[in-house]
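In: Predicted model and sequence below, questions to follow.
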Amino acid sequence: MYEKTFPEKRFNHTLAFLKKHISTNETILDLGVENPFSKIMIGAGFSVSNTSGEDLDKDQSGLQKTTDVVTAFEIFEHLLNPYTILQEIKADKLFISIPMRLWFSPAYRSKTDMWDRHYHEFEDWQLDWLLEKTGWKIIDSEKWTNPVKKFGLRPLLRRFTNRYYIVYAEKIK
C-alpha cells in the first residue's frame, strides 16, 4: 500500500481524504507545477495534470482545462488573490489543503526564496467563508496536527494544535 512509503504525515491524510471522495476514473487538475504529491496521486492511479507554473494571481488561463476535479494542496497560502482563482475554476469538485494559522507561530516567510512565502495563513472559518462566497459548498473537511521531533514550547503545542485543514467542496449550480 502506498501510504507506508510517504515521507510526511500530511501526504497520508491528503491521499486518504482524496480516495474517500473520488475515484481514479476522474481527471484532476492540480494547481501548481508537478510536485511530490502530484506524483503520489499518479502512483495511486489518478489521472493528474498540473498548471504550468504561471502566476495564478495574474494569469488564470491554466484553469480553463476541462477536468472533473481541481486540487490545490498547500498553494492557497501563497496566493494574494484566492477569491478570483476560486471563481475561475471550471471543475465541479475541489480539494484544498492549507496550513492553518497558529497563534504561537508567525506566518512562514523564506529569506532565500521570494515565492516560498505565506501571504495567507487561514483559520478554518476563513477558508470556509471564502469558499461559500465564491460559490462552493463544503461536503467534508478534516484537520490534523503536525508534531515535530524537537524540544520546546512550540514543538509541544504542535502535538495538540491542528496545523493542517483539508476541504472537499462542490460547485453550487
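Out: Looks like it arrived, so ask away. Numbers count the residues shown, from 1 in each chain.
In: contacts and neighbour counts: CA atoms only from here.
Out: OK.
In: so the residue lying closest to residue 149 once chain neighbours are set aside, which of the three states?
Out: Distances taken as Cα to Cα, 6 or more residues apart in numbering put residue 155 closest to residue 149, at 7.4 Å, once the chain neighbours are dropped. What DSSP: H, G, I helix; E, B strand; the rest coil gives for residue 155 is helix.
In: and residue 155, what is it in contact with?
Out: Counting by Cα atoms under 8 Å, 6 or more residues apart in numbering, residue 155 touches 147-149.
In: Show the buried residues in the residues you listed.
Out: Buried members of these, counted by 16 or more other Cα atoms under 10 Å: residue 147.
In: what's the closest non-adjacent residue to residue 64?
Out: Nearest non-adjacent residue to residue 64, counting by Cα to Cα, 6+ apart: residue 90, 6.5 Å away.
In: count of neighbours near the one you found?
Out: Residues contacting residue 90 under the criterion other Cα atoms under 10 Å number 17.
In: now the strands for the chain?
Out: Ranges of strands in the chain, per DSSP state E, are 27-30, 47-50, 69-73, 93-99, 136-144, 164-171.
In: Reformat the ones you listed as TSV; add mean neighbour count.
Out: Output for those, formatted as TSV (neighbours: other Cα atoms under 10 Å):
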stretch	mean neighbour count
strand 27-30	23
strand 47-50	19
strand 69-73	21
strand 93-99	24
strand 136-144	17
strand 164-171	22
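In: so which of these comes closest to residue 4?
Out: Proximity to residue 4 (Cα to Cα) singles out strand 136-144 among the strands of the chain, at 17.9 Å.
In: before we move on, back to that, including distance to residue 36, could the strands of the chain go into JSON lines?
Out: Conversion of the strands of the chain to JSON lines gives the following (distance: least, Cα to Cα, whole Å):
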{"stretch": "strand 27-30", "distance to residue 36": "12"}
{"stretch": "strand 47-50", "distance to residue 36": "12"}
{"stretch": "strand 69-73", "distance to residue 36": "11"}
{"stretch": "strand 93-99", "distance to residue 36": "15"}
{"stretch": "strand 136-144", "distance to residue 36": "20"}
{"stretch": "strand 164-171", "distance to residue 36": "18"}
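In: next, the one to line up against it:
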Amino acid sequence: MYEKTFPNKRFKLTLQFLRKHIDKTTSILDLGVENPFSKIMISDGYSVKNTSGEDLDDNQSAIENSSADVVTAFEIFEHLLSPYEVLKSIKAEKIVVSVPLKLWFASAYRSKTDMRDRHYHEFEDWQLDWLLEKTGWIIKDRQKWTNPVNKLGFRPILRRFTPRYYIVYAEKASNINS
C-alpha cells in the first residue's frame, strides 16, 4: 500500500522498523489525528487508535487515559513546544518515535497558511536521545535515512547524502529491570 503513497521511502522504512520491534498483537496509541501512516499500520494488522487533534502541549489526557501497550509518535514532536511533558505522561512501556532531523542547509519548516503546521523543533539525533533518556526511556534501537528529491541543485544533492529522518525504539526504564 505505501508504495503508491507519498512519501513512500519514509513509510516503507518506518513500517519495517515498527515490524522489527512491535508485535501486531499489541495495542498502539498513535499521537496525532488519523493520518496516512496510521492507516498503513491498520492495514498491516496493527490495532491503532489516534489522539483526537487536541493540543498535546496543553492536554495530555488522551495519553494519560490510554491503556495502549505502545505509543507511536511519527513526526509529531517537532510540532510541540514541550515534548518533554508528553513523554513524561506516557504510561505505555514501549515507544516508537520518529522526527525530522535538523539540516544545516535548510531552515525549519513553516507553513505560511496553517499556523499548526510548523516545526518548533528540528532535532539533532543526540537531542532526541537526551530528551528520551531524561524522561525515563532507554533507547534500544535507532535508525536514520535520507530524503532525496528529484530536483537539480545544491540542496537536492545534499539531501541524497544527509540523513533527514531519525527513528527510535525505546522502553521505559522502570520496565527494563522487571
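Out: Sure, I can see it. Small disclaimer: the values here were computed from a predicted structure and weren't measured.
In: care to give me the TM-score?
Out: The TM-score (TM-score structural alignment, normalised by the length of the first structure) is 0.97; 172 aligned residues with a Cα RMSD of 0.9 Å.
In: Just want the most central residue of the first structure.
Out: Among the residues of the first structure, the one closest to the centroid is residue 73, at 2.2 Å (Cα atoms, centre = their mean).
In: Show the contacting residues for the residue nearest to residue 64 of the first structure.
Out: 63-67.
In: filter these to the buried ones?
Out: Of these, these count as buried by 16+ other Cα under 10 Å: 63, 65, 67.
In: and which of the residues you listed is nearest residue 16 of the first structure?
Out: residue 67 (20.7 Å).
In: The closest one against residue 25, yeah?
Out: No - at 11.2 Å, residue 67 of the first structure does not count as touching residue 25 under the criterion of Cα atoms under 8 Å.
In: follow-up on the earlier one: how much space separates the residue nearest to residue 64 of the first structure from residue 34 of the first structure?
Out: 20 Å (Cα to Cα, to the nearest Å).
In: Run a quick neighbour tally on the residue nearest to residue 1 of the second structure when sequence neighbours are not counted.
Out: Leaving aside its chain neighbours, residue 1 of the second structure sits nearest to residue 40 (7.1 Å; criterion: Cα to Cα, 6+ apart). Residues within reach of residue 40 of the second structure, counting by other Cα under 10 Å, total 16.
In: Map residue 40 of the second structure onto the first structure.
Out: In the first structure, the residue paired with residue 40 of the second structure is residue 40, using TM-score structural alignment.
In: still on that earlier bit, can I get the buried ones among the contacts of residue 90 of the first structure in CSV with distance to residue 57 of the first structure?
Out: Listed next are these as CSV, based on distance: Cα to Cα, whole Å:
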residue, distance to residue 57 of the first structure
63, 12
65, 17
67, 20
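In: quick one: the helices in the second structure?
Out: 8-21, 36-43, 61-64, 83-89, 125-134, 154-161, 173-176 (DSSP state H).
In: between these, which one is nearest to residue 140 of the second structure?
Out: helix 8-21 (9.5 Å).
In: Need the residues that contact that closest one.
Out: Counting by Cα under 8 Å, 6+ apart, residues outside helix 8-21 of the second structure touching it are 2-3, 37, 41, 96, 147, 165, 167, 169.
In: That one vs strand 137-146, what angle?
Out: With axes from the mean of the first three to the mean of the last three Cα atoms, to 10 degrees defining the directions, helix 8-21 of the second structure sits at 150 degrees from strand 137-146.
In: So for residue 62 of the first structure, what's the nearest residue that isn't a sequence neighbour?
Out: In space, and not counting its chain neighbours, residue 62 of the first structure is closest to residue 51: 5.5 Å by Cα to Cα, 6+ apart.
In: Which residue of the second structure sits opposite the one you found in the alignment?
Out: That one, residue 51 of the first structure, aligns with residue 51 by TM-score structural alignment.
In: In contact with that match, which residues are there?
Out: Applying Cα under 8 Å, 6+ apart, the residues near residue 51 of the second structure are 29-34, 62-63.
In: closest one to residue 103 of the second structure among the helices of the second structure?
Out: Here helix 154-161 is closest among the helices of the second structure (Cα to Cα), at 9.1 Å.
In: The closest one: average distance to aligned residues in the first structure?
Out: Aligned to the first structure and superposed, helix 154-161 of the second structure gives a mean residue distance of 0.3 Å (mean Cα distance after the TM-score superposition for the first structure).
In: Can you check which part of the first structure that helix sits on?
Out: Under TM-score structural alignment, the match for helix 154-161 of the second structure is residues 153-160.
In: How far does that stretch sit from its chain's centre?
Out: Offset of stretch 153-160 of the first structure from its chain centre (Cα atoms, centre = their mean, to the nearest Å): 23 Å.
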